[in-house]
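In: Below: sequence and its predicted model.
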Amino acid sequence: MGPPTDLPAVIESEIKEWHFHIYFHQNNASEHQAALELRDAVLRLRRDGAFVAVPLWRVNTGPIGPHPVGSYEIWCPSESFASLFSYLCINRGELSILVHPLTREQRDDHDSRKAWIGPSYPLDLSVLPVKSDEIPFQYPSLKLGYSSTAPQLSLEARRKIGASIESILRSEKEAAKAPQD
């Protein structure tokens, strides 16, 4: 059985919120300073409208939870994911960044669903629950991510967009064609 392709099920399972964990070696003053400067830059850019990104107020100066070194967390809704990811890819310097989704399955989010910007670190997954009753959504007052109140595209609208894209790409030699099943 391959990856799912049932459109309603895929849409229902879409990840709406993400965490970016900025890592620094807690005994390295220059890394710690670089991490704080990156945090301040993200806060300024959020203030100025570049993206929605909410760094947690606390900066962990040592290992905490599954994280083996100093770190802080930035919450990001899917609406700003590409903008924040792009910014951090370009501007992380020598810092490593763990990126993971927020779902009911925190251990999988930090294990098989994670990505790294920069070198990876080993995580202590034993401190994370396997499955929670609820999605750990954050900042519902923003009405973004899982709390979004924006109207969603209907299945019919999505199918029309998909058909239009397929039609346009028919003349593109380098573009893979969708199966005709």
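Out: Noted; the coordinates are in hand.
In: drop to CA atoms for contacts and neighbour counts, all remaining ones
Out: Will do.
In: Please, where are all the strands along this protein?
Out: When assigned using DSSP state E, the strands of the chain occupy the ranges 17-24, 54-55, 70-77, 96-101, 115-117.
In: So which residues make contact with stretch 82-102?
Out: Judged by C-alpha atoms under 8 Å, 6 or more residues apart in numbering, the contacts made with stretch 82-102 from elsewhere in the structure are 15-24, 31, 34-35, 38, 50-53, 76, 109-110, 113-120, 135-137.
In: Narrow those residues to just the buried residues.
Out: When burial is judged by neighbour count using 16 or more other C-alpha atoms under 10 Å, the buried members of the contacts of stretch 82-102 are 16-24, 31, 34-35, 38, 51-53, 76, 109-110, 115, 117, 137.
In: could I get the strands of the chain as CSV with distance to Leu155?
Out: Putting these into CSV (distance: least, C-alpha to C-alpha, whole Å) gives the following:
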stretch, distance to Leu155
strand 17-24, 22
strand 54-55, 31
strand 70-77, 22
strand 96-101, 24
strand 115-117, 29
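In: here comes the other one, which I'd like you to weigh against the first:
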Amino acid sequence: MITGFHAHVYFDADTKDLAEQICKSAAQTFGVTMGRMHDRPVGPHPMPSCQLGTTPEQFAQLLPWLALNRQGLIVFAHPETGQHLEDHRDRGIWLGTGLGLNLSIFQ
């Protein structure tokens, strides 16, 4: 069962401010939870990122909005089912170029 979703907006030093603006706008527009701006890769993520936490209902609105408003940034989204490896490896959605995740943390 899907209990929620995470959308991770990836950035680098040159696009951090843009990513923060996009995440703040998403939080204000959809009421999603904006996490910290991580200036280094965290967990399985290969780049610095900011996480947006959503309910399934919010995600249905957020994903199309991110597709139109990500301004060239890469976004990785996945469901939250409690099966972390499968959620990241098998059930992820990429907006932009897909990147390799560090899935070894789930083993």
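Out: Perfect, I can see it now. Everything quoted here is computed from the prediction, not taken from an experiment.
In: To Leu128 of the first structure, which of the strands of the first structure lies closest?
Out: strand 96-101 (13.4 Å; C-alpha to C-alpha).
In: which bit of the second structure covers that closest one?
Out: Counting by TM-score structural alignment, strand 96-101 of the first structure pairs with residues 74-79 of the second structure.
In: quick one, helices of the second structure?
Out: Listed in chain order, the helices of the second structure (DSSP state H) span 16-30, 56-69, 84-89.
In: Report the mean distance between the last one and its aligned residues in the first structure.
Out: What it means is helix 84-89 of the second structure. Relative to the first structure, and after both are superposed, helix 84-89 of the second structure has an average distance of 0.4 Å to its aligned residues, where the measure is mean C-alpha distance after the TM-score superposition for the first structure.
In: again, but for the second one
Out: Comparison of helix 56-69 of the second structure with the first structure after fitting gives an average deviation of 0.9 Å (mean C-alpha distance after the TM-score superposition for the first structure).
In: what is the orientation angle of that helix with strand 4-10?
Out: Orientation check (axes from the mean of the first three to the mean of the last three C-alpha atoms, to 10 degrees): helix 56-69 of the second structure against strand 4-10 gives 20 degrees.
In: Now do the contacts for Gln28 of the second structure.
Out: Applying C-alpha under 8 Å, 6+ apart, we find Gln28 of the second structure in contact with no residue.
In: Just to confirm, what residue in the first structure is aligned with it?
Out: Matched across to the first structure, Gln28 of the second structure falls on Arg44, judged by TM-score structural alignment.
In: now Ala60 of the second structure
Out: Mapped onto the first structure by TM-score structural alignment, Ala60 of the second structure lines up with Ala82.
In: gap between that match and Arg44 of the first structure?
Out: The spacing between Ala82 of the first structure and Arg44 of the first structure, counted by C-alpha to C-alpha, to the nearest Å, is 18 Å.
In: now Trp75 of the first structure
Out: Here the criterion is C-alpha to C-alpha. By it, Trp75 of the first structure lies 15 Å from Arg44 of the first structure.
In: In JSON lines, list the helices of the second structure along with distance to Asp39 of the second structure.
Out: What follows is the helices of the second structure, written out as JSON lines (distance: least, C-alpha to C-alpha, whole Å):
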{"stretch": "helix 16-30", "distance to Asp39 of the second structure": "8"}
{"stretch": "helix 56-69", "distance to Asp39 of the second structure": "21"}
{"stretch": "helix 84-89", "distance to Asp39 of the second structure": "21"}
